[in-house]
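Trainee: model this:
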Amino acid sequence: MDSAVDLKCVDYAAGLDMLFNLSPDLLCHFSADGLIIKANCAFKDALGYADEDLLGRPFISLVHPDDVPETMEQYHALNRNETVLLFYNRYRCIDGEYKSLSWNATQLPDGTLYASARDISEIIKARRVKERAEERLRLSNERYKLVTAATKDVIWDWNLKNNRLKWGKSFESSFGYTEDIKNGPIDAWADHIHPDDKEYVLKSINAAINSKDVKFWREEYRYLKADNSVAFIIDQGYIIRNLDKKAIRMVGAMQDITELKEKELRIMKQNEQLMEIAQINSHEIRRPVASILGLMQLFDKELIKDSSLSELVKHLKTTTQELDAVIKRIIDKTAD
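Mentor: Predicted coordinates for the structure are as follows:
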């Protein structure tokens, strides 16, 4: 009878050993003083060790130096019969690299320690990749905000898939429209193009979108503000296409050139006024001068005996010719 019981105990122990070694979790049995008594196949395979590398070795010798203080705190907690759940540290592999492990551990009735772990190295790597990507995105968004704050240009982003247009913060301050217009369908932008410019602007931008090899679009037009005033605009955008060269997105900026346009119009008006002055010079002022020069030709030098009178006539003729030359130079400069 005793032999049968002993046999059952042996079978039970063998079964436990089999389960211990077949578990996908990293299982380890430690002595109360932290020496490795037994490690399962998953533990050895994950770190690359054999039994002779592990058995009788202090587990803390495998822990990353930066993780030792916190690991020892958890170890002392286990010796106080406290359970440790989801504790994270790094274990050195046989090749010198480290793997990130997440541990659950408890103290057994005989005072030894039992722990199971899972290799979360890939999860940690993925988390770090995600964190770096999020940080790059945060910095990119921050730079975008700073750029839009530093420029008067109105940045826009047109999603061609859902036909919605998103504006930068300067849209409202530049044109006075509310949030309803700021982030809405493309028609909300098109409806405020000056009626005289709307047809050719829409024709131009649609032609650029539908031309598979076109990457950039630029147009100058008038845009109606919320207060019904008119802004002169230079609008340009970059077209983003998919692998089939179909336009899926367009990003650009509207630049308000109203002040420059007004200066240009003033200069054009001044040029027109100068041309009018030139016309007056060439016809109104030169006519009496030409008449005086004609009359001077009628004077008969032989009949003018008085020397002082002759000198006066000569001086008058010279002065009139000089005046005519000045008028001609004014005309030539104005024409340039």
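
Trainee: please make it C-alpha for all contacts and neighbour counts, starting now.
Mentor: Will do.

Trainee: show me where the stretch 151-300 of the chain has its helices.
Mentor: 170-175, 179-182, 187-190, 195-210, 258-280, 286-296 (DSSP state H, counting those that start in this stretch).

Trainee: who are the packing partners of the second one?
Mentor: Yep, that's helix 179-182 we're talking about. Under the contact definition 3 or more Cα pairs under 8 Å, 6 or more residues apart in numbering; DSSP states H and E, helix 179-182 sits against strand 164-167, helix 170-175.

Trainee: one more sequence to fold, the one below, so I can look at both together:
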Amino acid sequence: MKEAALSTLDHIISLLNTSETYYLVFVDDNGNYAYLNDYFIEKYAIYYKDNGVQSAIAALHPDDHSICFKTNMLCRQNPHQCFQLTLRKLNGKGGYTITQWDFKANITSEGRVNGIIGIGYDITDFESRQDHIRFLTSTLQDVAYKQSHLIRRPLANIMGLVEILDQGELDNSSKDIVAMLKQSIKELNHEFDSFLVKDENPLG
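Mentor: From the prediction side, this is the model:
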């Protein structure tokens, strides 16, 4: 690694060099990594296991190259600002991890930008949970719709028919049957209310 370019990063490196939660990287003016903390190297060892030229896009999903380049330019044009970015990193197994980053230009004591500092962390599990929640929400809404149309509507039709019967001329036996039907429908409707999924979005 290029130790000379890291003098102004010593305070950050001392904090995050051995972190097992956060990635810390430093990208030089040529778009190569001048520094990687141990956690990043461990996670992406298949791409960064030697001390040769370490291209910053080696483990980057091809579809994210463009936004990464744009963010690099923004950091250099606005050296006192921090820019957030979500990037997909190839895992070497045909898939990728999802990572969240904060990028900021590194300014030398002479006031020159000599690279970009990046601090990131893995959000793959979080995104997977969010996808799962969205799937469950969609499923519950579909179940609520089907229950409303496939169960409640026929029940409402039966209730309407019983009301029509009740308004007609009935003997005592038929009136008793209608009364029992009304009571059964009332109980069934109460049971539906107690367990049917409501057509609401649990995420608000």
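
Trainee: hmm, back to that, what's the most buried one of the helices and strands packed on helix 179-182 of the first structure?
Mentor: Mean neighbour count (mean count of other Cα atoms under 10 Å) peaks for strand 164-167 among these, with a mean of 19.

Trainee: which elements pack onto it?
Mentor: On a contact count with 3+ Cα pairs under 8 Å, 6+ apart, strand 164-167 of the first structure meets strand 154-159, helix 179-182, strand 183-185.

Trainee: rewinding a little: just send the helices of the stretch 151-300 of the first structure back as TSV, with distance to Ile304 of the first structure too.
Mentor: Formatted as TSV, those follow (distance: least, Cα to Cα, whole Å):
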stretch	distance to Ile304 of the first structure
helix 170-175	77
helix 179-182	87
helix 187-190	82
helix 195-210	71
helix 258-280	36
helix 286-296	13
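
Trainee: hey, which of those helices is tucked in deepest?
Mentor: Most buried of the helices of the stretch 151-300 of the first structure, by mean neighbour count (mean count of other Cα under 10 Å): helix 170-175, with a mean of 17.

Trainee: that one vs the second structure, mean deviation?
Mentor: Overlaying the second structure shows helix 170-175 of the first structure at a mean distance of 1.6 Å from the equivalent residues (mean Cα distance after the TM-score superposition for the first structure).

Trainee: so which bit of the second structure is that helix matched to?
Mentor: Per the alignment by TM-score structural alignment, helix 170-175 of the first structure matches residues 39-44 in the second structure.

Trainee: is the residue of the first structure most remote from its centre part of a helix or strand, or is it coil?
Mentor: In the first structure, the residue that sits farthest from the middle, by Cα atoms, centre = their mean, is Lys305; the gap is 91.9 Å. In three-state terms, and counting by DSSP: H, G, I helix; E, B strand; the rest coil, Lys305 of the first structure is coil.

Trainee: can you tell me the closest non-neighbouring residue to Thr18 of the second structure?
Mentor: Asp38 (6.1 Å; Cα to Cα, 6 or more residues apart in numbering).

Trainee: next, the angle from the longest strand along the first structure to helix 195-210.
Mentor: The strand that spans the most residues within the first structure, counting by DSSP state E, is strand 230-241. With axes from the mean of the first three to the mean of the last three Cα atoms, to 10 degrees defining the directions, strand 230-241 of the first structure sits at 10 degrees from helix 195-210.

Trainee: so how far is strand 230-241 of the first structure off the chain centroid?
Mentor: 17 Å (Cα atoms, centre = their mean, to the nearest Å).

Trainee: what's the answer for stretch 99-114 of the second structure, then?
Mentor: Worked out by Cα atoms, centre = their mean, stretch 99-114 of the second structure lies 28 Å from the chain centre.

Trainee: go on, stretch 113-128 of the second structure?
Mentor: Averaged C-alpha coordinates place stretch 113-128 of the second structure at 15 Å from its chain's average position (Cα atoms, centre = their mean).

Trainee: one more: stretch 303-317 of the first structure?
Mentor: 84 Å.

Trainee: sorry, back to before: dump the helices and strands packed on strand 164-167 of the first structure to TSV, plus distance to Val326 of the first structure.
Mentor: Converted to TSV, those look like this (distance: least, Cα to Cα, whole Å):
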stretch	distance to Val326 of the first structure
strand 154-159	51
helix 179-182	59
strand 183-185	62
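
Trainee: what about those, which gets the closest to Ile234 of the first structure?
Mentor: Across those, Ile234 of the first structure has its closest neighbour in strand 154-159 (10.5 Å, Cα to Cα).

Trainee: which residues in the second structure does that closest one match up with?
Mentor: With TM-score structural alignment as the criterion, strand 154-159 of the first structure aligns to 23-28.
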